[in-house]
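Chemist: Fold the following.
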Amino acid sequence: MRKILLVVIAVTFYSNQVLADHPPKKMMRNIKAFSQLSVTGKLDSFDVNYFAYGETPNGETTSIADKKFDKILADKMNLAAIIIRDGDIIYERYASKREIDSNTPLTGMSMSKTAISASIGALLCGGKIRTLDDPARDYSPFLANTPYSDVSIRNILQMNSGVSMLGRSDEKKFNQKARGVQKFSGKADVRDAIKFYTSAAREAGTKMNYHSSDSLALSVLVEDIVKKPLAQYFQKTLYSQFSESGFMQWTADKSGTTVSYSDLTMTARDWANFGQFLLKQKKSDTCLGKFFNEGVSKSLNTGKKNGSRYGYQSWVFDVHSQPTMVLQGHGGQFLVLDEKTNTVLLTISVNENYKAGNLFSNIGKIAELLPQ
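Modeler: Predicted coordinates for the structure are as follows:
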């Protein structure tokens, strides 16, 4: 596989909110922007850096029709849906009218966060991290001089660092600074974004707060351990084990540090393959599987009405009355790893409001509706 580092490429976001809401037309424009980034090289006015690996897919397209699954997943909001059961793809559909097919690179939004935790798990299994209860300062000279210094890796993984203020009102600033867009155009800097916090908001481990700052801290942590960006480590160590297309893309700041809270872009099949890879690790109870199983068993209550909990940079929902690891992204990106039925469900959407129900509120129930 050929590896390419592409830098100083223009990327656009169509609102000052920068992916802060879910209108379908805006989501579609942003998804298209990411999918075309490595082809056009220009996506409007903001110069950002990114890593791209392999060639943009252009092979024969694939799909597997099944009307019984269409009843749930052939929704006007859906761009791509894949079901893997017992290791085989049994359903695959794409929104062809929107020019989406199996070759289209699709951003996973916050599903990207689980690529971070998989990398942390690989470092733990490889002996590069002694224990998740070690403080960040033991591994990162940069984080040692931030409010993350005394925070355990486990608390950062679970969005429980205590560094960010409760809520997400200031998150837009972090995202824009990390990517280098809007008022931070040309000044993309993950470390400077982390430095926005000069002190912690509360004691670590006392209350989880879903915020991009913890994911950015983990990107720096991985980079300081392996002396290469998170994107490079993930691609070589993990992506290479499940990739079908060979193409992967992830944005970076001006120094090459991975913008980790979002932006990982792969084909839908590779996203589904990622889910299948993780499901296999969990069911086989490998070292990496034990890591994610622990994330599920020790997941934190989010206080949300949907009953969700938070594990290691991924969510936990009850599916078939069993705590189930779920990757979740803005607007309707979901990977459900249903161990009871040995099924992986992928949805990539422009909005979460399906006829079958709101994905954020009902993803567990929707997974249960899939015909056996």
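Chemist: For the rest of this, base every contact and every neighbour count on C-alpha atoms.
Modeler: Will do.
Chemist: what about residue 92, is that helix, strand or coil?
Modeler: Under the three-state scheme (DSSP: H, G, I helix; E, B strand; the rest coil), residue 92 adopts strand.
Chemist: distance of it from residue 78?
Modeler: Noted for residue 92: a distance of 12 Å to residue 78, by C-alpha to C-alpha, to the nearest Å.
Chemist: same check, this time on residue 120
Modeler: Distance from residue 120 to residue 78, by C-alpha to C-alpha: 31 Å.
Chemist: so where do the helices sit in the stretch 1-150 of the chain?
Modeler: With DSSP state H, counting those that start in this stretch, the ranges of helices along the stretch 1-150 of the chain come out as 24-40, 67-73, 113-125.
Chemist: which residues sit against the first one?
Modeler: Read that as helix 24-40. Under the contact criterion C-alpha atoms under 8 Å, 6 or more residues apart in numbering, helix 24-40 has outside partners 11-14, 19, 43, 52, 56, 77, 104-107, 263, 265, 331, 350-351.
Chemist: ok, back up a step: among the helices of the stretch 1-150 of the chain, which is the most enclosed?
Modeler: Highest mean neighbour count of the helices of the stretch 1-150 of the chain: helix 113-125, a mean of 23 (counted as mean count of other C-alpha atoms under 10 Å).
Chemist: And that one, what does it pack against?
Modeler: Applying 3 or more C-alpha pairs under 8 Å, 6 or more residues apart in numbering; DSSP states H and E, one finds that helix 113-125 makes contact with helix 212-226, helix 230-234, helix 287-297.
Chemist: so which of the ones you listed comes closest to residue 269?
Modeler: Closest of those to residue 269 is helix 230-234, at 17.3 Å (criterion: C-alpha to C-alpha).
Chemist: Which strands and helices lie in contact with the helix or strand that the closest one is followed by?
Modeler: Using DSSP states H and E, the next helix or strand after helix 230-234 towards the C-terminus is helix 240-242. Secondary-structure packing of helix 240-242 (3+ C-alpha pairs under 8 Å, 6+ apart): helix 268-284.
Chemist: Please give the structure of this sequence too, so both can be compared:
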Amino acid sequence: MLKRIAVNAITMTLALAWNAPAQALPLPLLPHIPFYETDTMSPSTHPEPLLGEPERGTHPDATYVFNGQSHTVGEFLDRSSTRGFLVLRDNRILDERYFGGYSADSRFNSWSVGKSITAAAVGIAISEGKIASVEDPVTEYVPELAASGYDGVRIRDVLHMASGIAYDESTNTDPTKGSTNTMIRMVAGISLPDQSRAMARERPAGTQWNYASMDSFVLGWIVSKVTGVPLSSYVRDRIWGPAGMASQALVGHDYADNTVGFCCYHATVRDFARFGLLYLHGGEVGGRQVVPREWIDESTHSAEPYLQPHQLIPARPNASENAFGYGYQWWLGDGDRGDYAAVGFLGQFIYVSPKDGIVIVKTSEDLNSTDHMAEALQAFRALADAAR
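Modeler: Predicted structure coming up:
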């Protein structure tokens, strides 16, 4: 019964979304309500403090130019169906607001922001000696993939979304493609390991960026195999508690108890911000190294030409994604600013600017989120500049 309800919910949401106005979703709560089974991650016994409260009714704003036109951040937040918004300078709150009935206690779906959390778990597993190197093939740790398109593919290439598998995630509204198809099949009872084993190779690994949520599931599967616990349990014990998260979170899994990994971490805006702070502070919280500093540096830099800003999708030079490069499941800002972001479907963001000491979280219900990716980068940078 639960499977049928979940499939019907996805199908109805997609059908309505195709006919919905661009500015808002027709069913505003569905994007952030789990339509799959979940595990629970308990909060830390020592939450990382976020200091200060913005004066009621006052919100910092900034102006930026995008595609030759001037905009304000406030206008962009409205146009992109923002539901939660938080700006931190280090641990101090500069701005916090919620829209559409949400609040600081609301849990939001990470969508693909969760890929960056899963990648952090990979880095921790390497530091613990459970994974020897990103140069190892995934099949060394998950031999079940030996007959699939992942056979012999390096973990590094999977982290870079360059596994070479045939996976078309160029649209989220076609139920036969990409992560939409993966999720529909998952809630219909086809496990994520079974789906990953069916992946075929389309091109040599390590030669071309191709966004594929299945790559992120495989990363989480590796972590689960080498640690002997579900990915959600490992994230709870190695990240959620040690990083000082203040609220309970939910993590989606399939009907065989495999953590989704490429999405579906349900948490508050403040706890997503604490994850951003973890990276801003070099992986350290309260004097404890939670994520290795070397891993954070590797994750947020790439040397490969095809991973550089304006090179991700060479066939579509005007694609919004091309404003970024790509690291280990993080989107890298262009230019020499050194900023980066975790980005999710429908406009979820954790933006980090180490140069400015700024973390910005934006949760949304934005049907034009892909088109807004490049503009969001400029809006966040404008706020970072204004906060100096």
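Chemist: hang on, the earlier thing: now the buried members of the contacts of helix 24-40 of the first structure.
Modeler: Among the contacts of helix 24-40 of the first structure, those that count as buried by neighbour count (16 or more other C-alpha atoms under 10 Å) are 11-13, 19, 43, 52, 56, 77, 104-107, 263, 265, 331, 350-351.
Chemist: My guess is residue 128 of the first structure contacts residue 224. True?
Modeler: No. With contact defined as C-alpha atoms under 8 Å, residue 128 of the first structure does not reach residue 224; the gap is 11.1 Å.
Chemist: would you list the helices of the stretch 1-150 of the first structure in a markdown table and tack on distance to residue 243 of the first structure?
Modeler: Formatted as a markdown table, the helices of the stretch 1-150 of the first structure follow (distance: least, C-alpha to C-alpha, whole Å):
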| stretch | distance to residue 243 of the first structure |
| --- | --- |
| helix 24-40 | 17 |
| helix 67-73 | 24 |
| helix 113-125 | 13 |
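Chemist: Which among the ones you listed is found nearest to residue 358 of the first structure?
Modeler: Taking C-alpha to C-alpha as the criterion, helix 67-73 is the member of those that comes nearest to residue 358 of the first structure, at 11.8 Å.
Chemist: How many neighbouring residues does the aligned partner of residue 189 of the first structure in the second structure have?
Modeler: In the second structure, residue 189 of the first structure lines up with residue 191, judged by TM-score structural alignment. Residues near residue 191 of the second structure, counting by other C-alpha atoms under 10 Å, number 20.
Chemist: Then residue 321 of the first structure?
Modeler: Using other C-alpha under 10 Å, residue 321 of the first structure has 10 other residues around it.
Chemist: right, so of the helices of the stretch 1-150 of the first structure, which gets closest to residue 205 of the first structure?
Modeler: Closest of the helices of the stretch 1-150 of the first structure to residue 205 of the first structure is helix 113-125, at 17.8 Å (criterion: C-alpha to C-alpha).
Chemist: which residues touch the closest one?
Modeler: Residues outside helix 113-125 of the first structure that contact it (C-alpha under 8 Å, 6+ apart): 129-132, 157, 215, 218-219, 222, 230, 233-234, 237-238, 260-262, 287-288, 291-292, 312-314, 327.
Chemist: Please work out which residues of the second structure line up with that helix.
Modeler: By TM-score structural alignment, helix 113-125 of the first structure lines up with residues 115-127 in the second structure.
Chemist: how close does the matching stretch sit to the first structure?
Modeler: In the superposition against the first structure, stretch 115-127 of the second structure averages 0.7 Å from its aligned positions (mean C-alpha distance after the TM-score superposition for the first structure).
Chemist: Go ahead and confirm residue 326 of the first structure touches residue 339.
Modeler: No. Residue 326 of the first structure lies out of contact with residue 339 (C-alpha under 8 Å); the separation is 11.2 Å.
Chemist: Please identify which of those two sits among more neighbours.
Modeler: A side-by-side neighbour count of residue 326 of the first structure and residue 339, using other C-alpha under 10 Å, places residue 326 first with 31 against 19.
Chemist: Tell me which residue is most central in the second structure.
Modeler: Geometric centre of the second structure, nearest residue: residue 113, 1.3 Å, by C-alpha atoms, centre = their mean.
Chemist: pretty sure that one contacts residue 263?
Modeler: Yes. With contact defined as C-alpha under 8 Å, residue 113 of the second structure counts as touching residue 263 (6.7 Å).
Chemist: Tell me which residues of stretch 291-299 of the second structure come out buried.
Modeler: Neighbour counts over stretch 291-299 of the second structure (16+ other C-alpha under 10 Å) mark 291, 292, 293, 295, 296, 299 as buried.
Chemist: residues contacting the closest residue in space to the first one that isn't next to it in sequence?
Modeler: It stands for residue 291 of the second structure. Nearest residue to residue 291 of the second structure, sequence neighbours excluded (C-alpha to C-alpha, 6 or more residues apart in numbering): residue 283, at 4.5 Å. Applying C-alpha under 8 Å, 6+ apart to residue 283 of the second structure gives the contacts 289, 290, 291, 292, 293, 296.
Chemist: Next: residue 89 of the first structure.
Modeler: Neighbour list for residue 89 of the first structure: 82, 83 [criterion: C-alpha under 8 Å, 6+ apart].
Chemist: Now do the same for it: its match in the second structure.
Modeler: Using TM-score structural alignment, the equivalent of residue 89 of the first structure in the second structure is residue 93.
Chemist: quick one: that match and residue 241 of the second structure, what's the gap?
Modeler: Remark: distance between residue 93 of the second structure and residue 241 of the second structure (C-alpha to C-alpha) = 21 Å.
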